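S.K.: Return a 3D structure for these sequence lines:
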Amino acid sequence: MLNRLFHIAINSTDLDRSVAFYQRLGFQALQDRSVRNDMVKEAFAVPSGDLRFVHLRLGEDDNATILDIVQWFHPDTEDTGTEPVAQHQRGLTRFSVLTDDTQAVYDELAAEGVEFITKPTVVMTPEGGWKVALVKDPDGVVVQVTELLAAPAAG
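M.R.: Predicted coordinates:
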């Protein structure tokens, strides 16, 4: 039935600004395309098929999940002025990217002026844990920077 997660679409009010943010996180642009097509209008139930999108990928795996950053035109992508869903509320709250060093990512991006929601924090379970830091992209989408941690040694 289903094979894998193909892409995550993120609507942006400023495509170039959003792409620059994700490239700072290490994503690479695969394609940058403008589309003006009535089939898009029908397929996605939107007022206009006029858009520009950039596909971004982490790493070299051709099967990796893609970020599809989209800016719509006529009407333009709307800035609703509302805050994204809180982490404990129903709905998509965040997506996570893996790193070998959450602290280094945090330090580098914070030095560039990127504002994080949380500082790197360790969450441990008996099976292992994570070091995570949350950051918002320019349109308020929450990205969880995650480092996997081994289980504590028995004893």
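S.K.: From here on, just use CA atoms for contacts and neighbour counts.
M.R.: Fine.
S.K.: the strands in the chain, which residues?
M.R.: Listed in chain order, the strands of the chain (DSSP state E) span 7-11, 28-36, 50-57, 66-73, 95-98, 121-125, 128-136, 142-149.
S.K.: In a markdown table: those, plus mean neighbour count and distance to Val85.
M.R.: A markdown table is the format used below for the strands of the chain (neighbours: other CA atoms under 10 Å; distance: least, CA to CA, whole Å):
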| stretch | mean neighbour count | distance to Val85 |
| --- | --- | --- |
| strand 7-11 | 15 | 14 |
| strand 28-36 | 13 | 27 |
| strand 50-57 | 20 | 24 |
| strand 66-73 | 22 | 19 |
| strand 95-98 | 13 | 13 |
| strand 121-125 | 13 | 21 |
| strand 128-136 | 19 | 12 |
| strand 142-149 | 21 | 9 |
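S.K.: to compare against the first, here's another:
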Amino acid sequence: MLLGFEHIGMTSGDMDRTIAFYCGLLGLHLVLRKPNEGGELAFLDAGGGMLEVVAPKGGAGRFRDVPMSEAGMRHLTLAYDNVDEMIEMLAQAGVEIAEAPRDAYNPEMIRRVAFVRDPDGVLVELIERAPQRVA
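M.R.: Just a heads-up that it's a prediction; the model follows:
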């Protein structure tokens, strides 16, 4: 029986920078950080699941967007109570805004949406849930 979503794994070019972005700016919580065989590992709690971040000793290249013609993960989505305020704060912090806040295309699920890039170029979607949606 499924218990819930646990985590998704990602690679970071700089663990300190990644933790500062996801925890310091986006509000995730650092649960574990430790060295591993090839560099460093961290788990960041997002409230409904975690990010497992691996930072290789030699660094990592910038994220490559997955073309629509290829299978793969396209973005990471986090829910907030006010996307417009989050984007304003992130813009002031110098975060790359990929798409300004707008009304969502799927109002049954999402009210507002915006996209930013994390320090490695990973596309992060920020949303406000639709009022009629249950969790």
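S.K.: So which of the strands of the first structure is nearest Tyr106 of the first structure?
M.R.: For these, the distance to Tyr106 of the first structure is smallest for strand 128-136, at 7.3 Å, taking CA to CA.
S.K.: Which neighbouring elements make contact with that closest one?
M.R.: helix 102-111, strand 121-125, strand 142-149 (3 or more CA pairs under 8 Å, 6 or more residues apart in numbering; DSSP states H and E).
S.K.: To Val19 of the first structure, which of the ones you listed lies closest?
M.R.: strand 142-149 (13.8 Å).
S.K.: what range in the second structure matches the closest one?
M.R.: Mapped onto the second structure using TM-score structural alignment, strand 142-149 of the first structure spans residues 123-130.
S.K.: ok, residues contacting the matching stretch?
M.R.: 65, 74-83, 98, 107-118 (CA atoms under 8 Å, 6 or more residues apart in numbering).
S.K.: switch the cut-off to 6 Å
M.R.: 75-81, 109-117 (CA atoms under 6 Å, 6 or more residues apart in numbering).
S.K.: Run the chain-centre distance for that stretch.
M.R.: Taking CA atoms, centre = their mean, to the nearest Å, one finds stretch 123-130 of the second structure lying 10 Å from the centre of the chain it belongs to.
S.K.: if we can go back for a sec, for the strands of the first structure, give me a markdown table that also has distance to Ala110 of the first structure.
M.R.: Shown next, in a markdown table, are the strands of the first structure (distance: least, CA to CA, whole Å):
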| stretch | distance to Ala110 of the first structure |
| --- | --- |
| strand 7-11 | 23 |
| strand 28-36 | 20 |
| strand 50-57 | 22 |
| strand 66-73 | 22 |
| strand 95-98 | 17 |
| strand 121-125 | 15 |
| strand 128-136 | 10 |
| strand 142-149 | 13 |
